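> I'd like to go over a predicted model; first the sequence, then the structure.
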Amino acid sequence: MRPNVEATPREVEAQATDGRPEPQTSPLEALTSELSGDMEAVNRLIRERMVSENAPRIPEVTAHLVEAGGKRLRPLLTIAAARLCGYSGEHHLHLAAAVEFIHTATLLHDDVVDESERRRGRPTANLLWDNKSSVLVGDYLFARSFQLMVEIGSLRVLDILANASAVIAEGEVLQLTAASNIDTSESIYLQVIRGKTAALFAAATEAGAEVAGASGEQVAALAAYGDALGLAFQITDDVLDYGGRSARLGKNAGDDFRERKLTLPVIRAIAAGGEADRPFWTRTIARGDQREGDLEEALSLMARHRALESAHETALAYAARARTVLASVPAHPLRDQLETLADFVVSRAA
């Protein structure tokens, strides 16, 4: 049975009472439930630290995004890595909150750069307020994240997250320079998504293991897991944008096409189509001259060249890598859950 990850608690209860079977719990929900005590503490810390006495717009903008029902996957990975490595203190809570603030700050900045109008199914902050507010509140959250890191008192942890922040910004700038260039290679695409997504996944798991005092081998393994999971996650999201299930992402189907983003399905469709299809991609992506029916034509070309299936296969390969690198981490129920999570991340596009 395919897990029903969309059902709300009320829907689950209703299904149970009308005789139909209760949906299975997804691996993400199971991990969230397992670590619910820590995550509740992290959420309290986030709410405390996003407050500003002097600028009330800061908590207004932050709350709009933070309270919009995000999965909290990155701080969850930090908590899981720390607990998996036997940590029993409280520094991982500050670390997880810092990771979520970095993530939220990058979303605020991204929506300005991309001129986005929808995030997690709601209007973006830059649309409700303005670009200046989004950028400045994002800056504030970056500052808050570094305050939380300093409170942990570990230069190594600070180094991990500071480096990740730099890589994230680097990836965003690289994406800008490669935007709408239909000659963008797969290697550039992987650099971009490693910066915009995988870097924070890897930092979340690496820092969680580091704060727990894990061995160098275990820290490296969990960093590699986060990197592979992040790549699998982002490629799957890029497939979903064209796969007709974008409602799960809080986006409109085809947003990446309309925003002229060179994601893996498009890159592979362009490469496979050669000179015959190049005029279409030049007009729609390179020049931005998009007309009625162009999204349907793009989907048709992707189907002809198996671009979506091929990209999904690549995501599956990264998920397999994520599971493999965990072999050097001692056996633990949380390790099993992280392995299952890797499969779940790519199953969304199945």
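Arrived safely.
> from here on, contacts and neighbour counts on C-alpha atoms
OK.
> which residues in the stretch 101-250 of the chain form helices?
With DSSP state H, counting those that start in this stretch as the criterion, the stretch 101-250 of the chain has helices at 125-128, 131-152, 155-178, 186-193, 199-211, 216-242.
> Can you tell me how far the residue nearest to Ala204 when sequence neighbours are not counted is from Pro9?
Spatial nearest neighbour of Ala204, excluding adjacent residues (C-alpha to C-alpha, 6 or more residues apart in numbering): Thr78 at 4.8 Å. To Pro9, Thr78 is 26 Å away according to C-alpha to C-alpha, to the nearest Å.
> Name the residue in those two with the higher neighbour count.
Neighbour count, other C-alpha atoms under 10 Å: between Thr78 and Pro9, Thr78 has more, with 30 against 9.
> Which helix or strand contains the more buried one?
Per DSSP states H and E: Thr78 is located in helix 73-84.
> ditto for Asp277
helix 264-281.
> what's in contact with that helix?
By C-alpha atoms under 8 Å, 6 or more residues apart in numbering, the residues outside helix 264-281 that reach it are 182, 184-186, 189, 235, 238-239, 301-302, 305-308, 310-311.
> do stretch 305-319 as well
Identification of contacts with stretch 305-319 by C-alpha under 8 Å, 6+ apart yields 228-229, 231-233, 235-236, 239, 242-243, 264-266, 268-269, 272-273, 302, 342-343, 345-346, 349.
> another structure for you, compare them:
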Amino acid sequence: MGLDDVTVKPHERLAAYLADDMVAVNALIAERMASEHAPRIPEVTAHLVGAGGKRLRPMLTLATARMCGYGGPYHVLLAATVEFIHTATLLHDDVVDESGQRRGRPTANLLWDNKSSVLVGDYLFARSFQLMVETGSITVLGILSNAAATIAEGEVLQLTAAQNLATNEAIYLQVVRGKTAALFSAATEVGGVIAGVPQEQIDALRDYGDALGIAFQIVDDLLDYQGDAGATGKNIGDDFRERKLTLPVIKAVALADEEERAFWKRVIEKGDQRDGDLEHALALMERHGTLDATRADALRWAARGRDALERLPEHELRDMLFDLTDYVVDRIR
């Protein structure tokens, strides 16, 4: 089940509640992605931004700021900042992964070239820093700049860890915190910072974003092995074919006997994949219960997210964030 396959859609309720703010965010994105001297910048950016997406990360910033009683203009600036950082990472990721499709459309590196994708991504990172500086908050600047550095660090770590059987769950979690959860937690934390709420509430918002991001990525990795391709937009076993060590495989390697470990070494480390290998990999994961164990991990992280929300005052938006947390993991129940 994908995020669009149920009647009740928490991210759509959130979008409806924040509709006016999101109009302002989209207008600001369109304004700031312009370039007087390099027309390719808005061409490339518009291609990716126009492909859609749920805008979940900027909505988290808007929602947490509103939930904390913020009434100024800077939540819009920060939501646009978060989306610029996210879009920049997507442009870079597609080059690193040699991807040909994103959100059902050809990637920018395929339509233009790798150089354009990398340089436009760099431009969006620079724009994001210009935006965050406009808030005048050194705390906000610290949170988002640290997130940007953590994202880059996580991507580099993944390069060395993704095809190394020595990668364990602690390293996997470090990668996930970098590539996914860092921006989720920064997006939620800055909403509380600009609202000026007490530090314990800011900590709760950060913990919520961290847990939500980790649960989100674990679910995504699990669906690669047992999701509906029509709903997820991915074929079963894409990560396996790309030799990515994600959590279900890491758990299987940890429990493998000598023969099984030789199989994982051949297909992941050496990239020698043959007919029937995916089916054998799935059978090994079933034998050791690693798909169920991965599902349990995702549910535990979702529960941590809900626990963090419990530390915040009651609010209609808090209830929506509860529902969103359940929604992320409902795909694997």
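Yes, it's here. The structure displayed is predicted, hence computed values, not measured ones.
> And the TM-score between them?
The TM-score (TM-score structural alignment, normalised by the length of the second structure) is 0.96; 333 aligned residues with a C-alpha RMSD of 1.5 Å.
> picking up where we left off before, give me every residue that touches the counterpart of the residue nearest to Ala204 of the first structure in the second structure.
Matched by TM-score structural alignment, Thr78 of the first structure corresponds to Thr61 in the second structure. For Thr61 of the second structure, the contacting residues are His75, Leu78, Ala79, Ala187, Thr188, Glu189, Val190, Gly191, by C-alpha under 8 Å, 6+ apart.
> In a markdown table: these, plus distance to Thr107 of the second structure and neighbour count.
As requested, the contacts of Thr61 of the second structure are exported to a markdown table (distance: C-alpha to C-alpha, whole Å; neighbours: other C-alpha atoms under 10 Å):
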| residue | distance to Thr107 of the second structure | neighbour count |
| --- | --- | --- |
| His75 | 30 | 27 |
| Leu78 | 26 | 28 |
| Ala79 | 24 | 34 |
| Ala187 | 25 | 33 |
| Thr188 | 28 | 29 |
| Glu189 | 31 | 28 |
| Val190 | 30 | 29 |
| Gly191 | 31 | 30 |
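> In which helix or strand does Met22 of the second structure reside?
Going by DSSP H and E, Met22 of the second structure is in helix 19-32.
> what range in the first structure does that helix sit on?
With TM-score structural alignment applied, helix 19-32 of the second structure matches the range 36-49 in the first structure.
> cool, stretch 268-275 of the second structure as well?
Going by TM-score structural alignment: stretch 268-275 of the second structure matches residues 285-292.
> Check which helix or strand His75 of the second structure maps to.
Here His75 of the second structure, judged by DSSP H and E, is contained in helix 74-96.
> Compute the inter-axis angle for that helix and helix 114-133.
Orientation of helix 74-96 of the second structure against helix 114-133 (axes from the mean of the first three to the mean of the last three C-alpha atoms, to 10 degrees) gives an angle of 160 degrees.
> Helix 74-96 of the second structure maps to which residues in the first structure?
Helix 74-96 of the second structure corresponds to residues 91-113 of the first structure when matched by TM-score structural alignment.
> and if you look at stretch 241-256 of the second structure?
The aligned range for stretch 241-256 of the second structure in the first structure is 258-273, by TM-score structural alignment.
> In contact with the spatially most central residue of the second structure: list those residues for me.
Residue closest to the average C-alpha location in the second structure (C-alpha atoms, centre = their mean): Thr180, at 3.8 Å. Contacts for Thr180 of the second structure (C-alpha under 8 Å, 6+ apart) come out as Ile151, Gly213, Ile214, Gln217.
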